[in-house]
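Asker: Kindly generate the corresponding structure for this input.
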Amino acid sequence: MTMSHASDEGLGVFDDDRPTAPRRKKRRGPLFVLLMVCIGVLAIALGVAGYYAGRGLAALDSVSRDQQLTPQDYEGRPAPATPKPAASGEEQAQAPVNFVLMGSDSRSDIENGRSDSMMIAHVTGDRKAVYLVSFPRDMWVDIPGHGKGKLNWAYAYGGPQLTVRTLEQLTGVRMDHTVLIDFEGFVKLTDAVGGIEVYNPWETEQNPGVRFEEGLIQLDGERALTYVRERYPLPNGDLDRAYRQRTVVKAIIRKIMTPETLANPVTFTQVVGQLADTVTVDDAMTNQYVTDLALSMRLEGTGSIGMLQAPIKGFGTIEGQSVDVVDTEGLAELSAALAGDTMDEYHAANLDEASGELGEVEPEE
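Answerer: Prediction:
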């Protein structure tokens, strides 16, 4: 194995790095992690009477559910999470919840292919925070039943369920639910909220005439899609692309929570309807489950949403493949925080470039 810590060596050839199983050629879209947006908006919709509650319930009814996304039991699977003991005088917290979020080019297409990027969304037991943890597609990991390979190969070998099992084996933490995100729906959602503003740390130009300046930039749907799909012009390829994805998700949440969205019945209807059309969930995420989770959330704005990168220690070449090399000690710390519901402390201790918080600057309100 060869290693490089400050180059693009580990982000090399992507077109020939898949398993040999045949698959239909498709556009490769990134992950757009909108589940928490959906839950936040539904909490508002279901928490008020009349028109808004009706729209929230209608959106739930239209969400697609698929058994192929439901995590499966197997021998040796990590145990379900348990609530942390309540301190004296404090309300008993619930168990934390982990969602695996994967990208798809079509909400109806979950045939074996590749999920080029994925995240775990960790909802804390007290429901006061959500942590989005990106797992690079090129992490070199054990894939159950298939030996060593890149993380996104798990999707090619066995679809969402093998991907979930691979993440569970990698972290030692049970994943409770799976959500598939449709990137075409993401474009429409960004337009539905009237565009977003994000901080871009790197000036780039991948396609002729499509330039993203350093600093605060405005993005509509198609431009936002281009922004989060870029990787070649970025200093660390897929790692920096994952950072962009996280900041765009946070910007969408910020925009949805504004009075301009929430107090406008027409805009609210468009946003809620588009959210429902953007996600496909496992069949255990019933209307009642989502409603109960939404109403239990205690988020206080976008400051309650933390963004992290699963630890890697560099880039390398293994068996002819350009890979991201797992930081086993760092991953053990992350796994312990996920399992023990101590992500607040872990996040506070890992706000640096390695964790994915690459100097984010919040736009002025």
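
Asker: rest of the way, CA atoms for contacts and neighbours
Answerer: Will do.

Asker: mind listing the helices for the stretch 51-200 of the chain?
Answerer: Listed in chain order, the helices of the stretch 51-200 of the chain (DSSP state H, counting those that start in this stretch) span 51-62, 153-171, 183-192.

Asker: what does the first one rub up against?
Answerer: Pointing back at helix 51-62 there. With CA atoms under 8 Å, 6 or more residues apart in numbering as the test, helix 51-62 has contacts from 42, 44-47, 265, 269, 272-273, 275-277, 287.

Asker: next one: the last one
Answerer: Residues outside helix 183-192 that contact it (CA under 8 Å, 6+ apart) are 29-32, 103-106, 196, 220-222, 224-225, 252, 267, 270-271, 274-275, 277-278.

Asker: counting contacts, what elements does whichever helix or strand Ala348 is part of pack onto?
Answerer: Assigned by DSSP states H and E, Ala348 falls within helix 343-349. Under the contact criterion of 3 or more CA pairs under 8 Å, 6 or more residues apart in numbering; DSSP states H and E, helix 343-349 touches helix 328-340.

Asker: mind listing what's buried in the helix it packs on?
Answerer: Buried residues in helix 328-340, counted by 16 or more other CA atoms under 10 Å: 331, 334-340.

Asker: another one to check against the first:
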Amino acid sequence: MSKRAVDGFVPRRQLPEVSAEGLGRSPSGSGVRRRIAVSGANHAASPKPLSSPAISRAAQRPSTIRNSDRADIDASLREIGNLSDLDAPTAPDGRKKRGKKSKKPISRRRKIIKRGIIAFILIIVLTAGWFAYRALMASKSVFKGDLFGLVQQKPLKQDANGRSNILILGTSEDDEGHEAGYLTDSMMVLSIDQNKKNAYMVSVPRDLYVKYGRACDAGYAGKINVYFNCVNNDWKSDSAEDERQKETRSFVGEILGMDLQYSVHVNYSVMRDLVSAIGGIKVNIESRDPRGVMDSNFDWKCGTTRAEKQERCPRGHYISYPNGEVELDAEHALYLAMARGDIAPTYGFEQSNFDREKNQQKIMMAIREKALSTGTLTDFSKVTKLVDAIGANLRTNFETGEVRTLVSLMQSIKQDEIKSVSLIDAEPAILTTGTVGGASAVIPVAGTYNYSGLQAYIKKHIYATAITREEPRVVILNGSGIAGAAQAEATKLEELGIAVNTVGNVPSGQTYSSNKIYRVGEKTKSATEEKLKSLYHTSVSPSNELSGVTYSANTDYVIIITKAQSSKSR
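Answerer: Below is the predicted model:
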């Protein structure tokens, strides 16, 4: 056991003394924990730890140190270097544990790089959070449902033919000084097939004459663009907005013969802000006039001074473009969408609203193409502006869970798979212009309020089947003796896309024991014949067996009804 001093400290073991005559070893011969002291000529000095100067003085007297003891000196010097380990803890095996080595200091360059990376990550996180907040707030004001629905991808609602139909309504209530801003200056239907990845656009003539089914400012009948405000004129209430859209979807859908599941209400600011956000668009002008298009109605935008007019209206008018591709900024895109040549001088707008509707479709297509381009979707400022434009000026009944599905569809549908269906260019014509109640209006060729031809035309193009592609035309004659039997069958056939030229009775004095189908056209229309045979459970007879019946030259089949088709065969 070690010996303790009175003050409680344990004295160190003494190292061997070094005399003037040479180096001595410890009595025990151990080389552990030695202490070197310098003695006088005839007596030993008081022992004390050897300092570096002492070592130096000893090294300067080589004559007093034997060469044979050089190894002992070196060992003693090494022990001095290990004096700092005397208080280190002892391991189980008896060896001293050494302390941890000090870390190498980080260079200034590495610190700068590290701080830069952290700052960059922080900026990304904060930016993404800010953008997400903006998007969520915009979504909350635009779409139905909770915000968590944005992470879903819910399928869109469909009609009986598997298509999702969206009614797009454009008003100008945000345009100060615009008379009757509550009217729907543009009405369009976008029909999408989620499986076949195609879409159709149909513009509804704003002047189409209709019965409202309720009392409106224009009375009980008038132009279709009045109906939206006729439902509810409270433009500040969200519930009134929902009611307007719901009732208008039902009303327009009944006229077109379509199930409209969705609606979108936009104002002028949406188009202006969208085009501005994506940095302008390109539109192909296709006028019947070789000069292109020009509408002087918006020349007040040119300014008053000569310099302003030269800068803003280089072609002499604010809306004036040659045929071909032109670039449009936000203001020019908006006013081209409004132009219809209603004030002279003008050219290229001979069809007035119909030309305007075609241009509106082109502008929509251009916005879609630019918005889905790589440059736009990766530009943070543009995406932010898009979100702001939509959030502030668009209202719809789309649910948040359907948004991702809609965006995905618009990205996956190719440009050439989005087709325009023109109601005014139909052949034979289904709509014409005229005067009703002293006002100009668009009315069906079949007669005011008769939309059967309009509905058949839409079905033939949007809901194209093997039958509608053949464009069959038939005459239906009632031989059953039951009033209205032929008309009932005509309605059912038109739902299948078979056009009915005439509905009447069989010639007087002729009787038929069963249903008959006669082919009177020059061409056999296979899909139509197979459907008619299955509906009326009879074969197709040649025309030479039919007598006493008159029909038009474009008729393909004459159908004699003696009993109605069964519900199972429809």
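
Asker: got JSON lines for the buried residues of helix 328-340 of the first structure, with distance to Thr2 of the first structure too?
Answerer: JSON lines is the format used below for those (distance: CA to CA, whole Å):
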{"residue": "Leu331", "distance to Thr2 of the first structure": "21"}
{"residue": "Leu334", "distance to Thr2 of the first structure": "25"}
{"residue": "Ser335", "distance to Thr2 of the first structure": "26"}
{"residue": "Ala336", "distance to Thr2 of the first structure": "29"}
{"residue": "Ala337", "distance to Thr2 of the first structure": "30"}
{"residue": "Leu338", "distance to Thr2 of the first structure": "31"}
{"residue": "Ala339", "distance to Thr2 of the first structure": "32"}
{"residue": "Gly340", "distance to Thr2 of the first structure": "35"}
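
Asker: May I see the ChimeraX selection of the buried members of the contacts of helix 183-192 of the first structure?
Answerer: This is the ChimeraX syntax for the buried subset of the contacts of helix 183-192 of the first structure, where burial follows 16+ other CA under 10 Å:
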select :29,30,31,32,103,104,105,106,196,220,221,224,225,252,267,270,271,274,275,277,278
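
Asker: Please list the members of the contacts of helix 183-192 of the first structure that lie in helices.
Answerer: Of the contacts of helix 183-192 of the first structure, the ones assigned to helices by DSSP state H are 221-222, 224-225, 252, 267, 270-271, 274-275, 277-278.

Asker: Which position in the second structure pairs with Leu331 of the first structure?
Answerer: With TM-score structural alignment defining the correspondence, Leu331 of the first structure maps onto Leu454 in the second structure.

Asker: same question, Lys128 of the first structure
Answerer: Taking TM-score structural alignment for the superposition, Lys128 of the first structure sits opposite Lys197 in the second structure.

Asker: Now for its match: which residues touch it?
Answerer: 409, 412-414, 417.

Asker: One more: Ile517 of the second structure?
Answerer: So Ile517 of the second structure contacts 532-533, 538-541, 557-560 (CA under 8 Å, 6+ apart).

Asker: Reformat those residues into a markdown table and put distance to Ile166 of the second structure next to each item.
Answerer: Listed next are the contacts of Ile517 of the second structure as a markdown table, based on distance: CA to CA, whole Å:
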| residue | distance to Ile166 of the second structure |
| --- | --- |
| Leu532 | 33 |
| Lys533 | 36 |
| Thr538 | 41 |
| Ser539 | 41 |
| Val540 | 41 |
| Ser541 | 44 |
| Tyr557 | 36 |
| Val558 | 37 |
| Ile559 | 37 |
| Ile560 | 40 |
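
Asker: Restricted to buried residues, select the residues you listed in PyMOL.
Answerer: Per 16+ other CA under 10 Å, the buried members of the contacts of Ile517 of the second structure correspond to this PyMOL selection:
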select buried, resi 532+533+540+557+558+559+560
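
Asker: and the contacts of Ile517 of the second structure, which of them are in strands?
Answerer: Among the contacts of Ile517 of the second structure, the members found in strands (DSSP state E) are 540-541, 557-560.

Asker: In TSV, list those along with distance to Ala215 of the second structure.
Answerer: Supplementary listing: these in TSV, determined by distance: CA to CA, whole Å:
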residue	distance to Ala215 of the second structure
Val540	50
Ser541	52
Tyr557	44
Val558	43
Ile559	42
Ile560	43
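
Asker: residue range for stretch 363-381 of the second structure in the first structure?
Answerer: Alignment note (TM-score structural alignment): stretch 363-381 of the second structure is matched to residues 248-266 of the first structure.

Asker: buried ones in the matching stretch?
Answerer: Applying 16+ other CA under 10 Å to stretch 248-266 of the first structure flags 248-257, 261-262 as buried.

Asker: Likewise for stretch 135-151 of the first structure?
Answerer: 135-143, 149-151.

Asker: Now distance to Pro83 of the first structure too, for those residues, in a markdown table please.
Answerer: Listed next are those as a markdown table, based on distance: CA to CA, whole Å:
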| residue | distance to Pro83 of the first structure |
| --- | --- |
| Phe135 | 25 |
| Pro136 | 29 |
| Arg137 | 31 |
| Asp138 | 33 |
| Met139 | 30 |
| Trp140 | 32 |
| Val141 | 29 |
| Asp142 | 29 |
| Ile143 | 29 |
| Gly149 | 34 |
| Lys150 | 33 |
| Leu151 | 30 |
